[in-house]
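1. From the sequence below, what's the structure:
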Amino acid sequence: MHKRRRGLLLVLVIMLMGLFLFFGMKLRPATQTTTRNSESSAVQEEMSENVGDIVQDIAHLAQEGRAPDIPFAAGEADQQAVHAKWGKPLQVTESANGQYEEYQDVTIGYQGSKAFDIRSFKEDMKKIHLTDIKNKLGEPDEVRYYQDPTTKQIIFVYQVNDKYQLKWILPKPTDSDANPVVHHISVYTELTEQVTDTVEQMTLDEKIGQMMFAGVSGTTLQQETTSLIHDYKVGGLILYGNNLDTPQQTVTLMNALMAANVNNQLPLFLGTDQEGGKVVRLPGPLKNFPTNQRIGDINQSSLSFAVGQLLGEQLKAFGFNLDFAPVLDVNSNPNNPIIGDRSFSNDPDIVSKLGIETMKGLESKQVIPVVKHFPGHGDTAVDSHLELPKVTKSLDDLNQLELVPFKAAIDNGADVVMVAHILLPKIDPQYPSSMSKDVITGMLREQLDFDGVVMTDDMTMKAITNHFDIGRAAVDSVKAGSDVILIAHEYANVTAAIQAVKAAVNKGEITEDRIDDSVRRIIALKQKYQLANQPVKAVDINSLNTDIEKVLNMYMK
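-> So this is what the prediction gives:
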């Protein structure tokens, strides 16, 4: 009996010891894990605070136009000083914004010889995540997106003061990486002082001349064209197919136009309609592209970007610096007599995507894209070359369809918007879009926040001339907010518009400050694309055609 009790006691003791050991083992790691988690959390918090300090330091330096460990300031440093301190750059790239010089982990952008963009790719940037920026600086003043065939980026823009912007460039967040690290930063300023100085030195006649984009006659330099350049100092010239006969003749004419402008203070915009498809102006035997509708059917961003690049190469080779393209009209009306297959699609999202890629392709070759025809020509049943079309849609309707591609293009940095001759009675029952303050200032400037150059469609189209005197139309268009008046035909029409605008200024109907606003935008655009009107050499048509064939063979099989 006693032996049995002792045996039971021994079993109980062993069981209790086992339970003690078991629970002891279970509890000890939990305590250690809690300690480790606490330590890890403290380290992460300390790291986050350190990153926050870096973000704050960057923002503070940006207020002076500087980035960490870079001894130059945007808006102050000039190219010569940078070269004296750092030597020759590793690489030089021309872009729509200016010339960029790359060093080991810094890139500096110049307009002329002045630095306007300081970009840092230093290692410290890779410690900073998207959420770190927002946690320290709050929501950005503006969010932009950049995309090309190989890159998708999100850009947070902070206006750190009146002079400088701080831009954080990161990979676009995805499901697999919702909190990406910074790729680089940009401290950016607009070189407005230089533009303002130029405007202040100009006469009223010179300012009004810059606001005119004139057509020319003939295949050689005519006396009337020389007068437009010498006497009226027009800002730009548009050429059509009847001006461009052969490659050699075109080069000769373009060089003559540039030579005629050599003594003027500002270079010329030299533009044409090179859309691809049925609207092309450059002379053969240059190969053509398929219609935008066909490109829309394929619906590949990389194709549209490549087409934009090749259009830019063609135009640049002949001496042009501006393309009246891409078309951003949504082809929503199958009976439309003027847009049709010039549009990418009846889907505004496809038009947005492909139009923006074409725009960026042109920009990459330093050719100015002019997106058209705001606020949308796709639902008209009348050709504005022949009569004034009417679209009876409300603003809400337009926001749902026609305005979608234009908003997207503006959000992606469009520099020039062409306004169409369309009557929108629910917006403005009196004036067509190209003369309407409700459309140009209200919709385009204020609603869509566009601060670039506004250009009219050709004011000699019958949509205007059947209803308005061309001089009066030019005045009303400027009053509505247009910066550039396009008058594509007849010397007398151009001079009439110039004289009417000048008379309106002299009698106080238009203030000279209003003229100055437009001229500042025009000059800034010419500086951004580094227009210089350099003479061009003979065009290598075979090389251009080979490049086109490569792209077409890749996508059109």
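2. CA only for contacts and neighbour counts going forward, please
-> Noted.
3. What count of nearby residues applies to residue 296?
-> By other C-alpha atoms under 10 Å, 23 other residues sit near residue 296.
4. give me every residue that touches the nearest residue to it once chain neighbours are set aside.
-> Once flanking residues are discounted, residue 296 sits nearest to residue 344: 4.6 Å by C-alpha to C-alpha, 6 or more residues apart in numbering. Residues near residue 344 by C-alpha atoms under 8 Å, 6 or more residues apart in numbering: 292-297, 327-328, 330-331, 350-351, 354-355.
5. buried subset of those residues?
-> Applying 16 or more other C-alpha atoms under 10 Å to these, the neighbour count classes 292-296, 327-328, 330-331, 350-351, 354-355 as buried.
6. can you give me how far the stretch of helix or strand residue 61 belongs to is from the chain middle?
-> If you go by DSSP states H and E, residue 61 is part of helix 2-62. Centroid separation for helix 2-62 versus its chain: 55 Å, with C-alpha atoms, centre = their mean, to the nearest Å.
7. Assign the residue nearest to residue 296 to helix, strand or coil.
-> coil (DSSP: H, G, I helix; E, B strand; the rest coil).
8. Same question for residue 530.
-> Of the three states, residue 530 takes coil under three-state DSSP.
9. Hmm, it is touching residue 111, no?
-> Yes - the criterion here is C-alpha atoms under 8 Å, and residue 530 meets it with residue 111 at 7.3 Å.
10. Check the gap between residue 467 and residue 435 for me.
-> Using C-alpha to C-alpha, to the nearest Å, we find residue 467 at a distance of 12 Å from residue 435.
11. rewinding a little: would you mind pulling up the elements that the helix holding residue 61 packs against?
-> If you count contacts as 3 or more C-alpha pairs under 8 Å, 6 or more residues apart in numbering; DSSP states H and E, helix 2-62 packs onto helix 130-137, strand 165-171.
12. out of the ones you listed, deepest packed?
-> Among the helices and strands packed on helix 2-62, ranked by average contacts under mean count of other C-alpha atoms under 10 Å, first place goes to strand 165-171 (a mean of 24).
13. Also this sequence, please, to line up against the first:
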Amino acid sequence: MNRQRAGERPPLAAIFGCEGTELTAWERDFLRSHNPLGFILFARNAASPSQVRELVDSLRETVGRESAPVLIDQEGGRVQRLKPPQWRRLPPAEPFGWLWNDAPEKACRAAWLHGYTIAGELSGLGIDVNCLPCLDLRVPGAHDIIGDRSFGADPRQVAQLGQAVCDGLLAGAVIPVVKHIPGHGRALVDSHESLPRVETSLAELETSDFLPFQSLAGAPWAMTAHVVYTAVDEEEPATTSLRVVQDIIRGKIGFDGLLLSDDISMKALKGDFASRTEKALAAGCDVVLHCNGERAEMEAVAAVAGPLSEAAFQRLEKSLQARGGDGLPFEEALNELGGLLP
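-> From the prediction side, this is the model:
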């Protein structure tokens, strides 16, 4: 459905975080005024299930859209925003890779259950997008920012387990976000702190790092890598590189879902926040992600982001239609998962 014909106010091509466990008066006014596409939550925003549910409802109320996406990074292991004891402890990706080495079918079933049970917890809170799975390869000698967040070094293994997690999340009515396209596994530095440069040839990237993303080119959402791939673009990281987005992500990989930048407040990116936003959108990202809740940065992003494009809106609508309920009882799925993991 064309949003203009529907009479809707086009959302801003941005997703924002907030500072705490409830919205401030300034945040309410800012979000109501600028109408971002959606929101993202972190550990600082989560004190209890009832509080998170109230915060999610408040966020959607500011923009007047019950369908406004609410995102989180609920991977497991080191990256788990909803933490014990209020929420269950989740495993990282690595154990699923260990299981795949001995029993691929069991590993894929476990990965599906992992996605499905996470979706069950998130759906109860009103969170409908999870930044999972990581399709980055485990590369010896690379920085451990990926590390055990990866399913392994074999592209086929990563693709199969990643697909299973995506399918599980969708069966639980949560949209997956594959990351970090076109591959963060070779980075020698943490992109939160500085800009990684990958010197690997294009031929090698095409037969390794790119393959899991190519296998999951039909995923509804993907998140970019703040990584320079010198074989494609000597200067710009994927997030702000027209060559990487158009030639590799949309071209060779064939991804046609909603493309979300990684957090533009990370130190890998240079320049002020207006220029970061403009460059990411000009390169072909559909939406920019800003996570830290800093007022001045958010204002700078909102001033230049502009409305979501019609093509991006269609990708968003398609992603919403991909969700469906499996009907497997949550406790049954949880017990089955516990019996499969090593």
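14. residues near residue 19 of the first structure, how many?
-> Neighbours of residue 19 of the first structure (other C-alpha under 10 Å): 12.
15. for residue 12 of the first structure, same thing?
-> Residue 12 of the first structure: 12 surrounding residues under other C-alpha under 10 Å.
16. sorry, back to before: just put the helices and strands packed on helix 2-62 of the first structure in CSV and tack on distance to residue 25 of the first structure.
-> Shown next, in CSV, are those (distance: least, C-alpha to C-alpha, whole Å):
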stretch, distance to residue 25 of the first structure
helix 130-137, 40
strand 165-171, 46
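17. give me every residue that touches residue 38 of the second structure.
-> 14-16, 68-71.
18. Out of those residues, which comes closest to residue 233 of the second structure?
-> Residue 233 of the second structure lies nearest to residue 14 out of the contacts of residue 38 of the second structure, by C-alpha to C-alpha, at 25.0 Å.
19. Quick check: the corresponding residue of the first structure for residue 32 of the second structure vs residue 259 of the first structure, distance?
-> Using TM-score structural alignment, the equivalent of residue 32 of the second structure in the first structure is residue 230. In this view, residue 230 of the first structure and residue 259 of the first structure are 11 Å apart by C-alpha to C-alpha.
20. and if you look at residue 389 of the first structure?
-> Distance of residue 389 of the first structure to residue 259 of the first structure, computed by C-alpha to C-alpha: 40 Å.
21. if we can go back for a sec, isn't the match of residue 32 of the second structure right up against residue 260?
-> Yes - Residue 230 of the first structure lies in contact with residue 260 (C-alpha under 8 Å); the separation is 7.3 Å.
22. before we move on, the earlier item: which among the helices and strands packed on helix 2-62 of the first structure is found nearest to residue 288 of the first structure?
-> Residue 288 of the first structure lies closest, by C-alpha to C-alpha, to one member of those: strand 165-171, at 35.3 Å.
23. how close does residue 106 of the first structure get to residue 329 of the first structure?
-> As judged by C-alpha to C-alpha, residue 106 of the first structure and residue 329 of the first structure stand 40 Å apart.
24. More neighbours: the two, which one.
-> Using other C-alpha under 10 Å, the more surrounded residue of residue 106 of the first structure and residue 329 is residue 329, with 33 against 19.
25. hang on, the more buried one in a helix?
-> No - read with three-state DSSP, residue 329 of the first structure is coil and lies in no helix.
26. Trace it over to the second structure, please.
-> Alignment note (TM-score structural alignment): residue 329 of the first structure maps to residue 136 of the second structure.
27. Check residue 483 of the first structure too.
-> Using TM-score structural alignment, residue 483 of the first structure sits opposite residue 286 in the second structure.
28. ok, that match touching residue 312?
-> Yes - using C-alpha under 8 Å, residue 286 of the second structure makes contact with residue 312 at a distance of 5.6 Å.
29. more crowded one of the two?
-> Per other C-alpha under 10 Å, whichever of residue 286 of the second structure and residue 312 has more neighbours is residue 286, with 23 against 19.
30. counting contacts, what elements does the host helix or strand of residue 158 of the first structure pack onto?
-> Using DSSP H and E, residue 158 of the first structure sits in strand 151-159. Under the contact definition 3+ C-alpha pairs under 8 Å, 6+ apart, strand 151-159 of the first structure sits against strand 142-148, strand 165-171.
31. what does the first one correspond to over in the second structure?
-> Just to be clear, that refers to strand 142-148 of the first structure. So strand 142-148 of the first structure is aligned with nothing, judged by TM-score structural alignment.
32. And stretch 369-379 of the first structure, by the same measure?
-> Counting by TM-score structural alignment, stretch 369-379 of the first structure corresponds to 176-186 in the second structure.
33. Tell me the span between the first and last residue of the matching stretch.
-> 23 Å.
34. do the same with stretch 264-281 of the second structure
-> Span of stretch 264-281 of the second structure from end to end, C-alpha to C-alpha: 11 Å.
35. That stretch: which residues count as buried?
-> So, applying 16+ other C-alpha under 10 Å, buried residues of stretch 264-281 of the second structure: 264-266, 268-269, 273-274, 276-281.
36. Spatially, which residue comes closest to residue 445 of the first structure, not counting chain neighbours?
-> With C-alpha to C-alpha, 6+ apart, the residue lying closest to residue 445 of the first structure is residue 451, at 6.4 Å.
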